[in-house]
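In: the sequence isn't on hand, but the structure is:
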């Protein structure tokens, strides 16, 4: 497995602005870091659960249709390129609406967030399953990805509390760098 591409994909997909991250940013900025952390804990648990569900579904599919990995790599790469385009075009000047910042709202957001759902459905068959088949490797991978997601959410809490004005000022540069990194990760799947 190309660890660099895997880490870039995980970092870009979890750290870039998306519905969950924007809500965390808004909650931290408007309601404080403590309230945003409750939302973050719920988001992390929901994210981890989606990864577990994805691993189980993909394992079942791989057992019945071994060639599906090629299809999932194509879908995963195309999705990553699509995300890089969206990140490039993104305008963060319109922040998310005020949320209650509860554990439950953070948890449920993960199941309604297309970015998270598609990420969890593509990361395991694209990066993990072609290289590892043991349940131990799958478990460790899910834990690593969940920790990366938590660190991303935590970063957005800090951003909301400290750097919101600075990020908005340099939004386009940040988006271009993130989009290029994600496109690189998508291309590296085939190298």
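Out: That came in fine, so what should we check first? Here the structure is a predicted model, which means the values were calculated and not measured. Numbers count the residues shown, from 1 in each chain.
In: hey, let's count contacts and neighbours off CA atoms from now on
Out: Noted.
In: if I read this right, residue 32 contacts residue 161, doesn't it?
Out: Yes - Residue 32 lies in contact with residue 161 (C-alpha atoms under 8 Å); the separation is 7.1 Å.
In: what's downstream of the lengthiest helix in the chain, the next helix or strand?
Out: In the chain, assigned by DSSP state H, the helix with the most residues is helix 33-64. Following helix 33-64 in sequence order, the next helix or strand is helix 68-89 (DSSP states H and E).
In: how far off centre is that next one?
Out: 13 Å (C-alpha atoms, centre = their mean, to the nearest Å).
In: likewise for stretch 86-106?
Out: Worked out by C-alpha atoms, centre = their mean, stretch 86-106 lies 14 Å from the chain centre.
In: take this one as well and set it beside the first:
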């Protein structure tokens, strides 16, 4: 059983912090309304699921071919989480360019996942450090893929629904929020070794 607190902290901090999915969801909802932007979020859900499933296959293959890779993957995962903590702590709020053109379709949301390094690195890190050491069955990997995609979907919907309010709150409390999220990520990285 993985450290549930560390796992959920990592998942929530990573999925709810600003990234391409959340920013584009907020932007689409502010331009087209929540109802009209939902298909974009559904596309993100399916693309996210597909990427996590691929990361599960990749990690399972590595674990079966090279069983001794677990310690190395744990160190790489912890290093990546610590890097995320540093980037989160140092990040500054940014405003959106209202002149940017974003498509608001299922396909755009789905395809965004294949060029979104945050999702790809998140998938590899989450699966290899929190899931694969404890669960290797296809059923459990599918369950976690759906769970992680669902959490991502909730995050994008939250950013869509409360986008402008949430953006103002983030900007006005940037230092405090970044510090708390960075500390949670540091806790996640340290807990991988205990």
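Out: Good, I have the coordinates. Remember, predicted model here, so these are calculated numbers, not experimental data.
In: that older thread, and the longest helix of structure 1 against structure 2, how far off on average?
Out: Here the mean offset of helix 33-64 of structure 1 against structure 2 after fitting is 1.1 Å, by mean C-alpha distance after the TM-score superposition for structure 1.
In: packing partners of that helix?
Out: In terms of contacts (3 or more C-alpha pairs under 8 Å, 6 or more residues apart in numbering; DSSP states H and E), helix 33-64 of structure 1 is packed against helix 19-31, helix 68-89, helix 103-112, helix 114-123, helix 135-158.
In: and the second one, which residues are buried?
Out: Residues of helix 68-89 of structure 1 classed as buried: 69, 72-77, 79-85, 87-88 (neighbour count, 16 or more other C-alpha atoms under 10 Å).
In: just want the angle from that helix to helix 114-123.
Out: Here the directions of helix 68-89 of structure 1 and helix 114-123 differ by 150 degrees (axes from the mean of the first three to the mean of the last three C-alpha atoms, to 10 degrees).
In: looking at the helices and strands packed on helix 33-64 of structure 1, which is nearest to residue 96 of structure 1?
Out: helix 19-31 (5.6 Å; C-alpha to C-alpha).
In: so what touches that closest one?
Out: 15, 33-36, 39-40, 43, 95-101, 106, 109-110, 113, 153, 156-161, 164 (C-alpha atoms under 8 Å, 6 or more residues apart in numbering).
In: cutoff 6 Å now
Out: 36, 96, 156-157, 160-161 (C-alpha atoms under 6 Å, 6 or more residues apart in numbering).
In: got it, and stretch 175-191 of structure 1?
Out: For stretch 175-191 of structure 1, the external contacting residues (C-alpha under 6 Å, 6+ apart) are 5, 9, 77, 80-81, 84, 87-88.
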